[in-house]
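Asker: Predicted structure and sequence below. I'll ask about it afterward.
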Amino acid sequence: MSQSKFPKLLDYNSLKQELGTSHSEYTLSPDATDYNNAAIEAEPPQNTGLTGSRLRSYAFAVLTRKEFSKAELIEKIETYAANREEVINLVNELSEQNYQSDQRVAEIVLSSQKRKGKGPQRIKLALKNKKINSDLIQDELKEIDWAEQAYQLKIKKFGYAVEKDAKLKAKQIRFLQYRGFDMDAIMKAINQKEFED
């Protein structure tokens, strides 16, 4: 293959001389590049910014994939929007029309965390991370028998035996505390005997 088919991108000799004589200067001279005599400049990406019906369509597309809290939805949409004010108005409208619901998200979080063996403190923390007020599911949290939940988790991890050894008891307490259970529920769980109601 002949060399003439490929444009010469860098003149290595002039680059060597330039960098060899002056280490403080790392810019190439205009004749050091020979690619149509044009310097390629990196342009910052332009934010086209969605507005109107395109922004609304994007919001619906986001909500069809999964439930988002109001705060999460605003954060997700505003990265592609031209105007934050428009995003906030759109999310408020979607919330009023029940396309977006913090109540639904709170119930999903409660169900998911409970299934994973988390206690009320961890559930409240998960809601706080999603910027949802835990008051939305206060009644549901009160209806759950947390001592029973803690007991089932204790059985799964440590078995039915009620520990007499202080170190092993402390280990069970730490485990259940980490899972987000209150001390009252923990003490009932670790002291409950098998077949005891």
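Answerer: The structure has been received and is ready for your questions.
Asker: make it CA atoms for all contacts and neighbour counts henceforth
Answerer: Noted.
Asker: What segments of the protein are helices?
Answerer: For the chain, the helices defined by DSSP state H cover 12-21, 52-65, 70-78, 84-96, 102-115, 120-129, 138-143, 146-158, 166-178, 183-191.
Asker: which stretch among these comes nearest Gln46?
Answerer: The closest of the helices of the chain to Gln46 is helix 70-78. By CA to CA, the value is 15.1 Å.
Asker: so what secondary structure elements neighbour that closest one?
Answerer: helix 52-65, helix 84-96 (3 or more CA pairs under 8 Å, 6 or more residues apart in numbering; DSSP states H and E).
Asker: ok, residues contacting that helix?
Answerer: The contact list for helix 70-78 (CA atoms under 8 Å, 6 or more residues apart in numbering) reads 55, 58-59, 84, 87-88, 91-92, 95, 100-102, 130-131.
Asker: Stretch 55-63 now?
Answerer: 73, 77, 81, 90, 99-100.
Asker: hang on, the earlier thing: most tightly surrounded among the helices and strands packed on helix 70-78?
Answerer: Neighbour counts (mean count of other CA atoms under 10 Å) averaged over each of the helices and strands packed on helix 70-78 peak at helix 84-96, with a mean of 16.
Asker: Buried by neighbour count, from the contacts of stretch 55-63: which ones?
Answerer: Buried members of the contacts of stretch 55-63, counted by 16 or more other CA atoms under 10 Å: 73, 77, 81, 90, 100.
Asker: Against that first model, consider the following:
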Amino acid sequence: MYNKKQNAKPQEISFERVKGYMIWMIERYGDYSEKTLLQKANLLFKDDTQYNEAALNYLIERDIINDSRYAQRLTESLSERNIGVNKIKEKLYVKGFSAQIINDCVATLNTSESDYFEKALILKIRKFGDEPIEDIKLKQKAMRHLISKGFSYTIANKAVSYSPDEY
């Protein structure tokens, strides 16, 4: 029924094949961090990983892979969403960026504490209404929700107890 290759021998692993795979991944799916791309190459070419580092270094030298550029673009994209600084840092860490790159990218954000307060307030109003929360259990739930979205405790507390009549 299916034409199966009976005597198909596995392809030989070479520098060009590994490099081609990495370039194909970037072209097909977009940017990757160095760590993630190396993990994917090590997974596919687990029988012989001697070319993986060399192919990665080749792409880094030619600026095809640039962690700081990718992290900066990702940081800007994440800052437009209604999440706080801590959540942005977490998402960058999960992508495999170093702490130095993460701190540099977060430092370049042009957002102030009032911007994060507004984002936290939008989330609070969307989920819990626009009145200040008086019930302790509901207040704790709202605080946990905002803190899980990456906002600091002080900003979350201000948003939860915010009353439009006071300001």
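Answerer: Now that the structure is in, tell me what you want to look at. All figures in this text were calculated on a predicted structure; none of them were measured in a lab.
Asker: Using JSON lines, lay out the helices and strands packed on helix 70-78 of structure 1 together with distance to Ala161 of structure 1.
Answerer: Formatted as JSON lines, the helices and strands packed on helix 70-78 of structure 1 follow (distance: least, CA to CA, whole Å):
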{"stretch": "helix 52-65", "distance to Ala161 of structure 1": "45"}
{"stretch": "helix 84-96", "distance to Ala161 of structure 1": "49"}
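Asker: nearest to Gln113 of structure 1, of those helices?
Answerer: Proximity to Gln113 of structure 1, assessed across those by CA to CA, is greatest for helix 52-65 (20.0 Å).
Asker: now the closest one, how far from the centre of its chain.
Answerer: Helix 52-65 of structure 1 sits 20 Å away from the centroid of its parent chain (CA atoms, centre = their mean, to the nearest Å).
Asker: Can you pick out the most distant pair from the contacts of stretch 55-63 of structure 1?
Answerer: Greatest spatial distance among the contacts of stretch 55-63 of structure 1 (CA to CA): Ala81 and Tyr99, at 19.2 Å.
Asker: before we move on, the earlier item: including distance to Asp197 of structure 1, could the helices of structure 1 go into a markdown table?
Answerer: Below are the helices of structure 1 laid out as a markdown table (distance: least, CA to CA, whole Å):
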| stretch | distance to Asp197 of structure 1 |
| --- | --- |
| helix 12-21 | 83 |
| helix 52-65 | 43 |
| helix 70-78 | 42 |
| helix 84-96 | 44 |
| helix 102-115 | 21 |
| helix 120-129 | 22 |
| helix 138-143 | 18 |
| helix 146-158 | 10 |
| helix 166-178 | 20 |
| helix 183-191 | 11 |
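Asker: So which of those is nearest Pro45 of structure 1?
Answerer: Going by CA to CA, the one of these nearest Pro45 of structure 1 is helix 70-78, 16.4 Å.
Asker: which bit of structure 2 covers that closest one?
Answerer: Under TM-score structural alignment, the match for helix 70-78 of structure 1 in structure 2 covers residues 34-42.
Asker: next one: stretch 169-186 of structure 1
Answerer: Using TM-score structural alignment, stretch 169-186 of structure 1 pairs with 139-156 in structure 2.
Asker: Show me what counts as buried in that stretch.
Answerer: By neighbour count with 16+ other CA under 10 Å, stretch 139-156 of structure 2 contains the buried residues 139, 142-143, 145-147, 149-152, 155-156.
Asker: Quick one: residues in contact with it.
Answerer: With contact meaning CA under 8 Å, 6+ apart, stretch 139-156 of structure 2 is reached by 83-88, 113, 116-117, 120, 123-124, 128, 133, 157, 160.
Asker: try stretch 160-167 of structure 2
Answerer: 121, 124, 130-133, 139, 142-143.
Asker: ok, now stretch 83-93 of structure 2?
Answerer: Under CA under 8 Å, 6+ apart, the answer for stretch 83-93 of structure 2 is 71, 74-75, 78-79, 99, 102-103, 106, 116, 119-120, 148-152.
Asker: Would you list the buried entries among these?
Answerer: Neighbour-count burial (16+ other CA under 10 Å) is assigned, among those, to 71, 74-75, 78-79, 102, 106, 116, 119-120, 149-152.
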